[in-house]
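Chemist: Just need the structure, nothing else, for what follows:
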Amino acid sequence: MNKIPVILLAAGQSRRMGGLDKLMQEVDGIPLLRRAAKTAQTVGPVIVALPPEPHPRHDALSGLDVLRVAIDDAAEGMNASLRGALKHVHPDAQAAMVLLADLPDLTEADLTAVLRARATHPNHLIWRGATETGKPGHPVLFDRKLFLPLSKLTGDQGAQTVVRAYKDKVHVHALPGQRAVLDLDTPEDWAIWRMHRSP
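Modeler: All right, here's what the predicted structure looks like:
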C-alpha cells in the first residue's frame, strides 16, 4: 500500500464566487470536491481539510474513505489548513502530497507522475507539478524532512515560503497543458471552462 498521503486543501471560502461554492460546482455529475477526493484516493490515503461543520462540503464526501479534518481557524488562510492536516499524517510517512481541491483538470495520471518523480529524482526534497511550459503548480510532494517547517507556517501564502527556502531541492515535473495551475475562482472562470471543455 502506498504510504504517502494526499492532503487535499478544501477549507477556503470561495470569496470570489458571488455567494456560490466553487468546490460544490458539478464536474462530471458530482461536486468538484468529491471528484478531487476520488482522484486523490487513487494514489494514496487522503486527508481533507474542511471548514467546520455543518457545511455542505462534508456531505459532498459522504461515503468516501477519506479522513475529514475540520479547520476551526480556516479564516486565517491556507496554512491553517496545512497545519491542521499535517497533524494527521502517519508518523511513518516518508512524504506527503499537497493538493488544492479547485484544480478541475488534474488527473490520476498527473498525481502518479509527480509521485514517480520522487523515485527518479531522489536527491530532492520537493517535487511539484508544472505546466507543459514549466510554470510551477500542483500537486506538490514534500519530503518528511520538511514537515516541521510546514507545520509552523501561518497566513494564506501556502507553502511558498518553504519552497523558496529549499529552491535548490525542488524538482519541477511538467504535466500536460495548464492542468497544474488551472483553478476556477469566479463564475466567469467556470463558464469559460465549461464552454471549452471537451464532451
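Chemist: only C-alpha atoms for contact and neighbour calcs from this point on.
Modeler: Noted.
Chemist: quick one: secondary structure of A96?
Modeler: Secondary structure, DSSP: H, G, I helix; E, B strand; the rest coil: A96 is strand.
Chemist: Second input sequence below; structure requested for side-by-side comparison:
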Amino acid sequence: MRGADKLLEPVSGQALLLRTVMGARAALGAVLVTLPPPDTPRCAARRDALRGAADETGGTLEMAAVKDAQEGMAASLRLAAAWAESRLGSGSGGLLVAMADMPEIDAGAFRALRSAWDASGGTQVIRAASASGRPGQPVIFPRRLLPRLSQVTGDSGGRAILRGEDAALVPLPGDAALIDLDTPEAWAAWRAAQRP
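Modeler: Presented below is the predicted three-dimensional model:
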C-alpha cells in the first residue's frame, strides 16, 4: 500500500480492521487480533482503531503483538493456535482464522461460517468459498489441528494443513471469500465497483 495501512482503510464508515473484528466478535464471541511488534507505528495505530471495539459488550477482544512478525503469516498462526488451545483446554472447539484485509467479509459471513461449524459438530474444517465454489477465507480449524497450526512456518500459513483436509465449503456472495486488497489501485477499483 506504499506506506498506508490497508487495515485502516474505511469500509462502510469504519476502519476495515474494526469492521472485521466487530463482525467476528458478534458471531464468535472471543476474538484475538494479532498485531505487528509493539515498537512499530502500525501497532499503535491498529490498537487505536480497535479502541471502540474494546469498549463494546458482547464478547471478548484480546490483542497480542507478534514478536517474530518477520516470519510472515506463520508467526500469527502460531500465536493464535496457542491462544485457542489455552482457551479451549481439553474441550472441543476450534479456531477461525480471518485475514483482516478482506473488505467483503462481514458479520453475515462470520455467522454463516459459525452456523456451518455448529452443524458439523466441530470436527471438520469449515472454509469460506466464492459463490461459484472456489475455496477462500476465512477458515475454521477444528481443535485437532491446533497442534499442527502451532508448528507452521513461512508465509503460506495453513495451506499445507488444508491440503490434507476434506473441508466443508460455505459459499459466500460473489467473490467475498477471495477478495483481498493490497494496493491503492486495487482499493480504488473495488470502491468504484461498489458504487450503484
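Chemist: now what about the TM-score between them?
Modeler: Taking TM-score structural alignment, normalised by the length of structure 2 as the basis, the two superposed chains have a TM-score of 0.86; 181 aligned residues with a C-alpha RMSD of 1.6 Å.
Chemist: For the strand ranked longest in structure 2, give me the average deviation versus structure 1.
Modeler: Scanning structure 2 for the longest strand, with DSSP state E as the assignment, gives strand 135-142. Here strand 135-142 of structure 2 is compared with structure 1 after superposition; its mean distance to the aligned residues, by mean C-alpha distance after the TM-score superposition for structure 1, is 0.8 Å.
Chemist: So which other helices or strands are in contact with that strand?
Modeler: Using 3 or more C-alpha pairs under 8 Å, 6 or more residues apart in numbering; DSSP states H and E as the contact criterion, the elements in contact with strand 135-142 of structure 2 are strand 94-97, strand 126-129.
Chemist: List just the one of the ones you listed that sits closest to P142 of structure 2.
Modeler: When these are compared for distance to P142 of structure 2 using C-alpha to C-alpha, the nearest one is strand 94-97, at 4.2 Å.
Chemist: In structure 1, which residues correspond to that closest one?
Modeler: Counting by TM-score structural alignment, strand 94-97 of structure 2 lines up with residues 95-98 of structure 1.
Chemist: Packed most tightly, which of the helices and strands packed on strand 135-142 of structure 2 would that be?
Modeler: Taking mean count of other C-alpha atoms under 10 Å as the contact definition, the stretch among those with the greatest mean neighbour count is strand 126-129, which reaches a mean of 26.
Chemist: which part of structure 1 lines up with that one?
Modeler: The counterpart of strand 126-129 of structure 2 in structure 1, counting by TM-score structural alignment, spans residues 127-130.
Chemist: how about the helices of structure 2, start to end?
Modeler: Counting by DSSP state H, structure 2 forms helices over residues 16-28, 41-49, 51-55, 73-88, 107-120, 146-149, 159-163, 184-194, given from the N-terminal end onward.
Chemist: Same list, these, but as CSV with distance to A100 of structure 2 and mean neighbour count please.
Modeler: What follows is those, written out as CSV (distance: least, C-alpha to C-alpha, whole Å; neighbours: other C-alpha atoms under 10 Å):
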stretch, distance to A100 of structure 2, mean neighbour count
helix 16-28, 6, 22
helix 41-49, 11, 16
helix 51-55, 15, 14
helix 73-88, 12, 20
helix 107-120, 13, 18
helix 146-149, 19, 18
helix 159-163, 17, 12
helix 184-194, 14, 12
